[in-house]
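# Could you look at this predicted model? Sequence included:
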Amino acid sequence: MKKVLPFVLLLVAVVLALVFPSVEPVTVADATFDTGDTAWMLVSTALVLLMTPGLAYFYGGMVRKKNVISTMLQSLVCMGLITVLWVIFGFSLAFGEDIGGLIGNPATFFMMKGMLGNQAWPLAPTIPLVLFAMFQLKFAVITPALITGAFAERIRFNSYLIFLCLFMIVIYVPLAHATWHPEGILFQKGVLDFAGGTVVHMSAGWAALASALFLKKRTTPAHTPARVSYVILGTGLLWFGWFGFNAGSAVGAGALAATALATTTTASAAAAMAWIFFDIFRGKKPSAMGACIGAVVGLVAITPAAGFVTVPHSLVIGVVAAVISNLVVLWRTRTNIDDTLDVFPCHGVGGMVGMLLTGVFAHQNVNAGNTTGNGLFYGETKLFLTHLVALVVVSVFAFVGSYILLVITNAISPLRVSAEDEEAGLDLSQHDEEL
C-alpha cells in the first residue's frame, strides 16, 4: 500500500484535471492589468523558482559525496510534488475564502478554478490571478526544501515525500493564510512579513529543529563537504533568485520593488562580510563556506523587512543576523543536536532576527501599506510588541506541529534509514545512483 500510494495520488490529480478543466472565464469589473507589473512578476516567478535548484547545489555541496544526489533531489522533488498539491487545493487553502482567519476554503480555487479572464487578487490588482498563484507557488516549493538540510544523510526518501505533503497542508498554508490573506489573523493583528520571514524561514527553521531532534544524530556526524564549489554556485543562484523573492513581493514594478531589491542586496553583502570578520575575530580562517552561509543568513533576515525598512537599516539587519546566527551555530556544535547543515541557526534564527528587527526599523514612509505603525527605533512600541507575540505563537505552532507530523509520518513509514543504508550513503541505498 505504501508503494502504490504515490501512484494513486497522481492518478487522482489526473482525474481531477479531466473533470475540472476550469475553462470558464471570470470577469472582475475593477481589475485592470498593468503590462509592466505583469512582466516583472513573470520574471520574479521564474527567479524564485531558480532558488530551489540553487538550494539543491547549496546543500548538495555541504554533505558527503555519497549523499550529494539524494540531498539535491530532496530539494528538486519539491518542485514536482508541491506544485501538484498547490494546483489542486494548496492555493485555495492559503488564499481562498477565509475560514476563521486561520485557513482558506479549499473549494475557492479548487483545481485553479476561476483563473481565466481578468480576475485578480485583491492586494495585487494589476496582475492576473493565475500569475499571483504561480508566484506564491514558488514560496510553497522552497519552504519544505529548506528543512532538508537538517535531516540530510539519514532520511528515507519515500517517507520524506509523505512528510512533505503533511508539512505543506498543516504548517505552511495556515501560516501563509494567517500572514498574507487580508482576513488572516496575523495580518489583521498587524504583523508585517514582506516576503516570508515568518511564513517561510521561521516555519522551516523550527521544523528543521524538530526533525533534528526526532531523527537524532547520524552514526558519524562529522564530515567533509563534498564540493565547496557547489556551495558557492548555490549561493550565487540563491542571491540572484532572491531578488524575485523579495522585490517580487511588491507585486509590481515600482518604487517599492526597487527598495526591496536594494535592501536585499545590502543586507546580504553586510552579512557575508560580518560572518567572515566574526570568524577572524574568533581566531578562525576566513572561508568560502562562511562567506556563503553569511550571505544566505543576510538574505533570510532581510526577507520580512525588505519592503518596510531603509537601506542603511538593512545593513544593520544583515550584520546583527550574521553575528547571532554564527553564535547559535557555535552553540549547536556543542550540543547533541545534529542539525546537519545548521538550518535552524541560519534560517530559523535568521528569520526570527529579521522579524524582530522589522519591528524595530520599519517605517511607514517606506511602505504606505504598513498600517500598524513605525518601529521601536522611532519611539513606537506597538509594532515591535505585535511581532514579539507573533514570534512566540508561530514558533510554538511550527515546532510542535512539525514534531507531531514527524511522529505521524514515522508511524506510516519509518523516517530513518538503517545503519547499513546510512553507511552506504543515501545515493546508493535510496536511489541506486552515484555522483
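Perfect, I can see it now. Numbers count the residues shown, from 1 in each chain.
# rest of the way, CA atoms for contacts and neighbours
Noted.
# Pretty sure residue 351 sits against residue 199.
No - if you go by Cα atoms under 8 Å, residue 351 and residue 199 don't touch, sitting 9.3 Å apart.
# In terms of neighbours, single out the busier of the two.
The neighbour comparison of residue 351 against residue 199 (other Cα atoms under 10 Å) goes to residue 351, with 33 against 28.
# Contacts only, for the more buried one.
Residue 351 makes contact with 197, 198, 201, 202, 300, 301, 303, 304, according to Cα atoms under 8 Å, 6 or more residues apart in numbering.
# take a look at this one as well, against the first:
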Amino acid sequence: MNGADTAWIIVATALVLFMTLPGLALFYGGLVRARNVLSVFMQCFAIACLMSVLWLAFGYTIAFGDGNAYWGGLGKAFLNGVGADSLSGTIPEILFFAFQMTFAIITPALIVGAYVERISFGFVMTFSGLWMLLCYAPVVHWIWGGGLLAGGEGALFADAVNDFAGGIVVHETAGLAALVIAVVLGGRRKKNVPPHNPGFVMLGAGMLWVGWFGFNGGSQLAADGGAAMALTVTHLSAATASLTWAAWERIKYGKASLVGMVTGTIAGLASITPASGSVGPIEALIIGGIAGIMCQEMCWVIKEWLNIDDTLDVFAVHGIGGMFGIIMLALFGHASWTAQLGGLVVVGVFTLVVTFVLVKLVALVFPIRVSEEDEITGLDLASHGERAYDHAS
C-alpha cells in the first residue's frame, strides 16, 4: 500500500460524491420549475442511497469480480473476501470499492435530467437500481474490469478501448438511457419554462467542476504526475467550453446567459473525461473549445429538430460530450480507431436495448408518468407532500 496514493483517492472519493450531493442536485434543481425542485433533490439523494447499497450487494462484483469477459460473477457479492488489508494496486481494495461506488451513484443520477417534472418516484427508484446492475455494471467490467473491451485475448478488439474516466462507461450510457426514457415518457405539458433559480444552477455547476477533479484526477488511482495532468486538462477544457458556449450564444442570440455558460462548463467536463489520462493542455483547449459549440447545437437538434423532451439536455451535453471525447482520443493518436468506434457502437447498442427493455418491464409494475393533475400541481406536493417555497410557480 502507498500512503500518498491512498490519501489522494480518499479525497477523490469524497469529491465524486460531492458531485452528486449536492452538486448535480442543485444544478438540476435550479433548472426546473419551483414546484418540482424538491422532487429533483429527492431523486438525486434517494438514488445515491440506493446505488450505494446495490453496489455493495451486487454492483461491485459484477463490475470488478473475477468472472469472464462479459461479467465479473458473484464472487465478491457483499464484499466477500474483501477486508481492510486487501489491496487493489497500491490502495486498499475497500477504498477502490468506495471510489467506484461514487461513479455508480452519479451515472444513474445523470439520467434524472431527462425525465424531471413528470415521472413517478417508484419508477425512478426501481428503474435506476436495475439499470445500474444490468447496464452500467457490465459495461464497467467490459472496459475497466478486464472484460470484453479491455483488449487482449478473448476481447472483441485487439486494442483496449481508451476510456480513462468514463466517456463511454458513464456519459454515453447515461446519455443514451436518458434519450430512451425521454422518448417513451413523452414531453412535459408545459415546455420552455425558464429555470426557476439560475443561481442554484451556477452553484451546482461550480460544485460539479470542483468534484470533477476527483472524478478524473482520481481515476489515475495514484498521487503522481498523471493525476496532476488529468486535473489540469480537466480544468482547461471546462474553462474553454464555458467561453465558447457563451460566445456562440451571444453570436446567435445577442446575449450570453449564466445558465448557458455553466452548461458549457459541464459540456467541457464531460468531453475531457475519457481523454484526461492521455491528452495535454493544448489538446484539452481544442476539445473544450469544440464541445462548447457542438453540445449547444445538439441541444437544439434534440429538442427542436427531433422534438424529444430530454428536459435538461442529458444526451446533448453528457452523451454527445462523452462520445466526442472518445473519438478525439483516436484523432489525436492516443487510441485505436477500431477500438474507440467499436466500443461506442457495442456499448451504445447494449445500452439502448437494455434501457428500453427495463423501461417497459418496470412500467408494468410502476406507472412511468404521474397523472395530469399531479403534473400541474407539481411533484413536490404530489409525490412528497412538501413544498420548497411558500408560493411555488
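Alright, I've got the coordinates. Quick caveat: nothing in here was measured; it's all calculated off a predicted structure.
# tm score of chain vs chain?
Aligned and superposed, the two chains score 0.95 in TM-score terms (TM-score structural alignment, normalised by the length of structure 2); 379 aligned residues with a Cα RMSD of 1.1 Å.
# and the most centrally placed residue in structure 2, what element?
Closest to where the C-alpha atoms of structure 2 average out (Cα atoms, centre = their mean) is residue 107, at 4.0 Å. With the criterion set as DSSP states H and E, the secondary-structure element containing residue 107 of structure 2 is helix 93-115.
# Structure 1: matching residues for that helix?
The alignment of helix 93-115 of structure 2 onto structure 1 (TM-score structural alignment) covers residues 129-151.
# Now find how far off-centre the matching stretch is within its chain.
Once both centres are worked out by Cα atoms, centre = their mean, to the nearest Å, stretch 129-151 of structure 1 turns out to sit 6 Å from its chain's centre.
# And for stretch 325-337 of structure 1?
Stretch 325-337 of structure 1 has its average C-alpha position 22 Å from the chain's average C-alpha position, going by Cα atoms, centre = their mean.
# buried sites along it?
Going by neighbour count (16 or more other Cα atoms under 10 Å), the buried part of stretch 325-337 of structure 1 is 325, 326, 328, 329, 332, 337.
# Please name the residues that touch the fourth one.
With contacts taken as Cα under 8 Å, 6+ apart, residue 329 of structure 1 has the following neighbours: 342, 345, 346.
# With the fifth one instead?
For residue 332 of structure 1, the contacting residues are residue 345, by Cα under 8 Å, 6+ apart.
# Against structure 2, what's the mean shift for the helix or strand where it lies, could you check?
Residue 332 of structure 1 is part of helix 311-333, with elements assigned from DSSP H and E. Relative to the matching residues in structure 2, helix 311-333 of structure 1 has an average distance of 1.1 Å after the fit, by mean Cα distance after the TM-score superposition for structure 1.
# give me the stretch of structure 2 that the helix or strand just after that helix matches.
Tracing the chain C-terminally past helix 311-333 of structure 1 and defining elements by DSSP H and E, one meets helix 343 next. In the comparison with structure 2, helix 343 of structure 1 aligns to the range 314 (TM-score structural alignment).
# Just give me how far that stretch sits from the chain centre.
Relative to the chain's own centre, stretch 314 of structure 2 is displaced by 9 Å; criterion: Cα atoms, centre = their mean.
# tell me the SS of the equivalent of residue 244 of structure 2 over in structure 1?
When structure 1 is aligned by TM-score structural alignment, the residue opposite residue 244 of structure 2 is residue 274. At residue 274 of structure 1, secondary structure determined by DSSP: H, G, I helix; E, B strand; the rest coil is helix.
# how close does the closest residue to residue 274 of structure 1 other than its chain neighbours sit to residue 303 of structure 1?
For residue 274 of structure 1, ignoring the flanking residues on the chain, the nearest one in space by Cα to Cα, 6 or more residues apart in numbering is residue 319 at 5.5 Å. Distance check for residue 319 of structure 1 against residue 303 of structure 1: by Cα to Cα, to the nearest Å, it reads 14 Å.
# Which one's more surrounded, the two?
Shown here are residue 319 of structure 1 and residue 303; by other Cα under 10 Å, residue 303 has more neighbours (32 against 24).
# Quick one: the helices in the stretch 51-200 of structure 1, in order.
Assigned by DSSP state H, counting those that start in this stretch, the stretch 51-200 of structure 1 shows helices spanning 68-85, 91-95, 129-147, 157-167, 173-180, 185-189.
# Of those helices, flag the one that's most buried.
Among the helices of the stretch 51-200 of structure 1, ranked by average contacts under mean count of other Cα atoms under 10 Å, first place goes to helix 91-95 (a mean of 28).
# Can you tell me what sits against that helix?
Contacts of helix 91-95 of structure 1 from elsewhere in the structure, counted by Cα under 8 Å, 6+ apart, are 103-110, 133, 137, 173-177, 181.
# Please repeat the previous calculation with a cut-off of 10 Å.
With Cα atoms under 10 Å, 6 or more residues apart in numbering as the contact definition, helix 91-95 of structure 1 has outside contacts at 83, 85-86, 98-99, 102-113, 121, 132-134, 136-137, 140, 169, 172-184.
# quick one: that helix aligns where in structure 2?
With TM-score structural alignment as the criterion, helix 91-95 of structure 1 aligns to 60-64.
# what's the mean distance for that stretch versus structure 1?
Averaged out, stretch 60-64 of structure 2 is 0.4 Å away (mean Cα distance after the TM-score superposition for structure 1).
# roughly how far out does that stretch sit from the chain middle?
The mean C-alpha position of stretch 60-64 of structure 2 is separated from the chain mean by 18 Å, Cα atoms, centre = their mean.
# likewise stretch 188-208 of structure 1?
On Cα atoms, centre = their mean, the centre of stretch 188-208 of structure 1 falls 8 Å from that of its chain.
# Need the distance between the two termini of that stretch.
End-to-end distance of stretch 188-208 of structure 1 (Cα to Cα): 28 Å.
# Just the buried positions in it, please.
Using 16+ other Cα under 10 Å as the burial criterion, the residues of stretch 188-208 of structure 1 that qualify are 189-208.
# same thing with stretch 217-229 of structure 1?
Using 16+ other Cα under 10 Å as the burial criterion, the residues of stretch 217-229 of structure 1 that qualify are 217, 218, 225, 226, 227, 228, 229.
# Provide the aligned range in structure 2 for that stretch.
On the basis of TM-score structural alignment, stretch 217-229 of structure 1 is assigned to residues 187-199 in structure 2.
# ok, residues contacting that stretch?
Stretch 187-199 of structure 2 is touched from outside by 26-37, 114-119, 182, 201, 204-205, 257-260, 262, 303, 307-311, 372, 375-376, 392-393, with contacts defined as Cα under 10 Å, 6+ apart.
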